[in-house]
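In: have a look; sequence and predicted model below, questions after that.
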Amino acid sequence: MNWVILLIAGLLEIGWAVGLKYTDGFSKLWPSVATIICLLTSFALLGWAVRSLPVGTAYAIWVGIGAVGTAIAGIYLFNESISMLKLASLGAILVGILGLKLAA
């Protein structure tokens, strides 16, 4: 169950990272509120997950989910550049996440 909680925490990290773009420097109320809720919930769930998961593994997986998801969201939502090197780098992060999960 803690792996599912960690996955949800990682997805919420994507939510707050992408949400930062919509807050316009925290000058827009509702996007700011949603971003802060995602941030706090993501941290709380990460804290819950590390009660029984190794902290280094859980944190690295949480960051990896957030990094890959945010990069993909940036490509789709904000027309950020895409290249083979970027895709290969994101793939490497995914392989790292899988390796950490299998090693735990």
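Out: Good, I have the coordinates. Residues are numbered from 1 along each chain as shown.

In: hey, let's count contacts and neighbours off CA atoms from now on
Out: Fine.

In: quick one: furthest residue from the center of this protein?
Out: residue 27 (23.0 Å; CA atoms, centre = their mean).

In: which helix or which strand is home to that one?
Out: Following DSSP states H and E, one finds residue 27 outside all helices and strands.

In: cool, residue 97 as well?
Out: Assigned by DSSP H and E, residue 97 falls in helix 84-103.

In: okay, pairing it with this:
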Amino acid sequence: MLHWLVLVGSGLFEAVWATALSKSEGFTKLVPTLVFAVSVTVSMGGLAFAMREIPVGTGYAIWVAVGAVTTVGWAMATGAEPISLLRIAFIVGIVGCVIGLKLTTH
């Protein structure tokens, strides 16, 4: 169970580093660059830890999905990206696929 929690947590840090990367303006802004560096290290470290017990395909797909859904959700919540029913439907589709992968992992 711990490995799954770490995987989801590291996926959340993926959203942090992706957002910080966009705010760093090509690593020219100090604070977003530092947030990126710390969060990418935590994110990758968590992914590496989780993959000691979780199959690589499932683990990576879940990590990416958690990061992508959180990043898009944050961007929509802050007004950086538009909100539409179609976008929300696709996000729900990503979540559904990840749940399917988890349910079929032995």
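Out: That came through, no problem. Keep in mind it's a predicted model, so treat the numbers as computed, not measured.

In: what's the TM-score here?
Out: Laid over one another, the chains give 0.94 as their TM-score (TM-score structural alignment, normalised by the length of structure 1), with 104 aligned residues with a CA RMSD of 1.0 Å.

In: what residues are up against the residue farthest from the centre of structure 1?
Out: Listed by CA atoms under 8 Å, 6 or more residues apart in numbering, the contact set of residue 27 of structure 1 is empty.

In: in the helix holding residue 97 of structure 1, what's buried?
Out: 90, 93, 94, 97 (16 or more other CA atoms under 10 Å).

In: separation between the residue nearest to the spatial centre of structure 1 and residue 28 of structure 1?
Out: Nearest to the mean C-alpha position of structure 1, by CA atoms, centre = their mean, lies residue 66 at 1.7 Å. Residue 66 of structure 1 sits 23 Å away from residue 28 of structure 1 when distances are taken as CA to CA, to the nearest Å.

In: could you do residue 72 of structure 1 as well?
Out: 24 Å.

In: those two: which is more packed in?
Out: Using other CA atoms under 10 Å, the more surrounded residue of residue 72 of structure 1 and residue 28 is residue 72, with 19 against 11.

In: quick check: which element contains the more buried one?
Out: For residue 72 of structure 1, the enclosing helix or strand under DSSP H and E is helix 55-78.

In: and the angle from that helix to helix 84-103?
Out: Counting by axes from the mean of the first three to the mean of the last three CA atoms, to 10 degrees, helix 55-78 of structure 1 lies at 150 degrees to helix 84-103.

In: mind reading off the mean deviation between helix 55-78 of structure 1 and structure 2?
Out: Following superposition, helix 55-78 of structure 1 is found to deviate from structure 2 by 0.7 Å on average (mean CA distance after the TM-score superposition for structure 1).
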